[in-house]
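Trainee: Here is the input, now give the coordinates:
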Amino acid sequence: MRRHWTIGFTLIMVIALIAAACAAPTAPAPAAQAPAAGESAPAGEQPLRIVHFVNGVLGDKSFFDSAQRGVQRVADEFGAQTKTIEAGIDPTGWEAALIDTAANEEFDIMIVGTFQMVEYLERLAPQYPDKKFFLYDAPVNYEGEACAPNKCANVYSILYKQNEGSYLAGVYAAAMTTQDIEGMNPESIIGSVGGQEIPVILDFMVGYEQGARDTNPDIQVIRQFAGSWNDPAKGKELAKAQYSQGADIVFQIAGGTGQGVFEAAAEDGRYAIGVDSDQALIIESANPEQAARILTSMMKNVDNSIYRGVKLHLEGTLPYGTAEALGIAEGGVGLARNKYYEAITPDEVKALVDEAERKILNGEIIVETAFQ
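Mentor: Okay, the predicted model is just below:
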């Protein structure tokens, strides 16, 4: 009896092995892929975690707000978990706040902006080799003592060719300043107000002034600095002084200080050019009178650059350990052509600006820079 049971069990095992051998091979599980735009991470998979560290405050309607729009777009379209930390306007607290954020927040990518944060990030990033960092509007020194060799391989630096976009603003301002438009005078004088006299702001001004001179070699450009990014009263004072000297268009490159330039333009019946974002459209609901005085804005598309960077990160192609400069061709900078621009700008001026843009793109115009 035991022999018959053993033979039967053996026969069952042989049949099972033959069936398993004949079964179709199981396909390997597909590799995980980044969610497409508009999709969240698959169920059970940790979504991308992003911290946006602002060395200042939101609400400038310009630079930091543009970065925040990019972070929000990433949350909306990629399902990322995002958190924004505002460190305030006192520079003495920024490094401590950055260190505290890195130590206590859960993140895959930390996004930081401005040249003031370079040295802090160079010291911080090597301590977190398994984390990734974006630095926008400035590069870390990858070959410097703090970063070499390869200590900042987890940092992606985003630069902008603000000189290219500002060249278009200069062409535009020089062509508009003598037009027969209410608020313009026949004098060939335009102005600019910078937050601080630093290389990145000088790069705006160099491009602006070159575009203006190429359009009208006899033009006069008044250049001044407020010494602050959060002093609208100072911006207003400087703009009013330039208007009184014959300028009828002032390019503000001063963050929150630039709000005062818009106030002065509205009060004096003159005009302004905004910066970083399409500022007329941003402020029109709160202050339509000021919005109508912003002819255009030189947009530094921080939002687009952050979205682009995260998208490339998810695709596995973002070049960490390097700095990229984004210009007109890459959508990094450009001139706002909104309803105010369309309504007030004569066709011949629009054509002049469009031609200048084409010449930059095809290399006929090489825009000067403050960076050597």
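Trainee: going forward, measure contacts between C-alpha atoms and count neighbours the same way
Mentor: OK.
Trainee: Off-centre distance for the helix of greatest length in the chain?
Mentor: With DSSP state H setting the assignment, residue counts place helix 2-22 as the longest helix in the chain. Mean C-alpha position of helix 2-22 versus that of the full chain (C-alpha atoms, centre = their mean, to the nearest Å) differs by 69 Å.
Trainee: Now show me the structure for the sequence below, then we'll compare the two:
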Amino acid sequence: MNRRKFLTGVGTASGIALAGCTGGPTESGGDGGDGGSTPTSTPESTEAEATPTESGEGMGNETETDAETATSTSSDPINVGMVYATGGLGDGSFNDQAQQGIQQAESDLDISYNDAQPGSVSEFSNFQQQFASSTDPTYELICCIGFLQESALSETAPDFPDQRFMIVDSAVDAENVASYVFAEEEGSYLVGQLAGMLTTREFSAGAGSTTPDSTSVGFVGGVESPLIQKFQAGYEAGVAAANGDVEVQTSYVGDFNAPTAGREAALAMYNSGADVVYHAAGNTGTGVFQAAQEQGKFAIGVDRDQSITKESFADVILASMVKRVDTAVYSSVEAVVNDSFDGGSTTALGLDDEGISVAYGQQLGSEIPSEVTDAIAESRQSIIDGDTSVPTDPSNV
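Mentor: Below is the predicted model of the structure:
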């Protein structure tokens, strides 16, 4: 039964950016938005449901209505509302990874879901409240994707104390909110080590090549914030661990859905000698990949294996720092299905539980020297064992 309705804010998209469970999504293979309008429709099902009001318009014998309600409720699936990061689906990264989790939950757990795709940060509160206020259907869980939803949810959650929420990439202190955060710095450290080791040697693969005497790499961020700075800090620390003489160029474009700005930022870095640029910028990162192809250099993706989700750039994508947002979404839905939702909790996911990982590029991964991949594998284990501490603030690198 297809009960999904896509909800979008009117306006120009511009915008933002393994818990223990049985089953769950398997990895296979985005964020942005501006426009201060109100939603075009309310979060509700696209198909009529068997409810008491359909046969009797809410009138009639009270006992019969109660019996009908019990029968209807027992057969109806759990409903989940998805409020994505601004910019919506199709980014091949953050939002799409979240969607993969809810789609897997729909398949495995017999739930139904509806999507909301805000056009700007100002619309988060509106969509959260629409889902929470809905009675046809009633949403047993509302998933809020992205750290920019924290402020709105901190205000929405207390107003709907009986509504269950989850949020990705931030922690909201409320008894009806389950929070999921990630150790982005850990995976970023590993891809930083990769970039640092490759820029100091002669390496060619696919459409890219390094210039060993330049020893420079880059980082392109979306909106500068403590969360994205975790990516930057880990990356810079990994580069430094590989070779302390390697320069890291950094640029924040202020947007998660601005490929042109991402391209310009990356081009400036490549033209200044960078061999590899890593992005934590949602769909802005598409521009980084474009620049890498134009300059015959390399790039590193984020959130999903972008050599798959952005296949046309697979010849320049060395690896991706994969962040299992899909598993966070799936786990929260599974908890509701199993009546084990843990409101007020914060679940931290990192390398040790495969909430964070590195996926080498489908086309270029096999070309990376084993000396490099072996060193990265050793660093991964060292981080898991607690022998290597990774900073979360660039000022501490």
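Trainee: Where in the second structure does stretch 122-138 of the first structure fall?
Mentor: Per TM-score structural alignment, the counterpart of stretch 122-138 of the first structure in the second structure is residues 154-170.
Trainee: In the matching stretch, which residues are buried?
Mentor: Within stretch 154-170 of the second structure, the residues that count as buried by 16 or more other C-alpha atoms under 10 Å are 154, 156-157, 163-170.
Trainee: For it, what is the distance to the chain centroid?
Mentor: Its chain's average C-alpha position is 19 Å from that of stretch 154-170 of the second structure, according to C-alpha atoms, centre = their mean.
Trainee: try stretch 319-337 of the first structure
Mentor: Stretch 319-337 of the first structure sits 8 Å away from the centroid of its parent chain (C-alpha atoms, centre = their mean).
Trainee: State the span of the second structure onto which that stretch is aligned.
Mentor: Mapped onto the second structure using TM-score structural alignment, stretch 319-337 of the first structure spans residues 342-360.
Trainee: And for stretch 346-361 of the first structure?
Mentor: Aligning stretch 346-361 of the first structure against the second structure (TM-score structural alignment) gives residues 369-384.
Trainee: hey, where'd the strands end up in the stretch 251-372 of the first structure?
Mentor: 271-275, 294-300, 323-326, 333-335 (DSSP state E, counting those that start in this stretch).
Trainee: just these: most buried one?
Mentor: strand 271-275 (a mean of 30; mean count of other C-alpha atoms under 10 Å).
Trainee: Next, the angle from that one to strand 294-300.
Mentor: 20 degrees (axes from the mean of the first three to the mean of the last three C-alpha atoms, to 10 degrees).
Trainee: same for strand 271-275 of the first structure, what does it pack against?
Mentor: If you count contacts as 3 or more C-alpha pairs under 8 Å, 6 or more residues apart in numbering; DSSP states H and E, strand 271-275 of the first structure packs onto strand 249-253, helix 259-268, strand 294-300.
Trainee: contact partners of it?
Mentor: Contacts to strand 271-275 of the first structure, defined as C-alpha atoms under 8 Å, 6 or more residues apart in numbering, come from residues 62-63, 169, 183, 248-253, 255, 261-262, 265, 280, 293-300.
Trainee: so how far is that strand off the chain centroid?
Mentor: 18 Å.
Trainee: on average, how far is it from the matching bit in the second structure?
Mentor: Its aligned residues in the second structure lie a mean 0.4 Å from strand 271-275 of the first structure after superposition (mean C-alpha distance after the TM-score superposition for the first structure).
Trainee: so that strand matches what in the second structure?
Mentor: Mapping strand 271-275 of the first structure onto the second structure (TM-score structural alignment) gives residues 298-302.
Trainee: same thing with stretch 240-255 of the first structure?
Mentor: So stretch 240-255 of the first structure sits over residues 267-282 in the second structure, by TM-score structural alignment.
Trainee: List the buried residues of that stretch.
Mentor: 267, 269-270, 273-282.
Trainee: Around the equivalent of residue 82 of the first structure over in the second structure, how many other residues sit close by?
Mentor: When the second structure is aligned by TM-score structural alignment, residue 82 of the first structure is paired with residue 113. Other residues lying near residue 113 of the second structure total 25 when counted by other C-alpha atoms under 10 Å.
Trainee: same thing with residue 4 of the first structure?
Mentor: Neighbour tally, residue 4 of the first structure, other C-alpha under 10 Å: 9.
Trainee: if I look at it, how far off is residue 75 of the first structure?
Mentor: When distance is defined by C-alpha to C-alpha, to the nearest Å, residue 4 of the first structure is 68 Å away from residue 75 of the first structure.
Trainee: before we move on, back to that, nearest to residue 155 of the first structure, of the strands of the stretch 251-372 of the first structure?
Mentor: Distance to residue 155 of the first structure, taken as C-alpha to C-alpha, is lowest for strand 323-326 among these, at 8.7 Å.
Trainee: Against the second structure, what's the mean shift for the closest one, could you check?
Mentor: Here strand 323-326 of the first structure, set against the second structure after superposition, deviates by a mean of 1.2 Å using mean C-alpha distance after the TM-score superposition for the first structure.
Trainee: contacts for that strand?
Mentor: For strand 323-326 of the first structure, contacts defined as C-alpha under 8 Å, 6+ apart pick out 139, 156-161, 332-333.
Trainee: and if you look at stretch 133-141 of the first structure?
Mentor: So stretch 133-141 of the first structure is contacted by 109-115, 118-119, 121-122, 125, 147, 152, 154-160, 302, 323 (C-alpha under 8 Å, 6+ apart).
Trainee: With stretch 319-330 of the second structure instead?
Mentor: 18-19, 24-25, 94, 97-102, 104-105, 143, 168, 180, 182, 184, 187-188, 191, 299-307, 354-361, 365.
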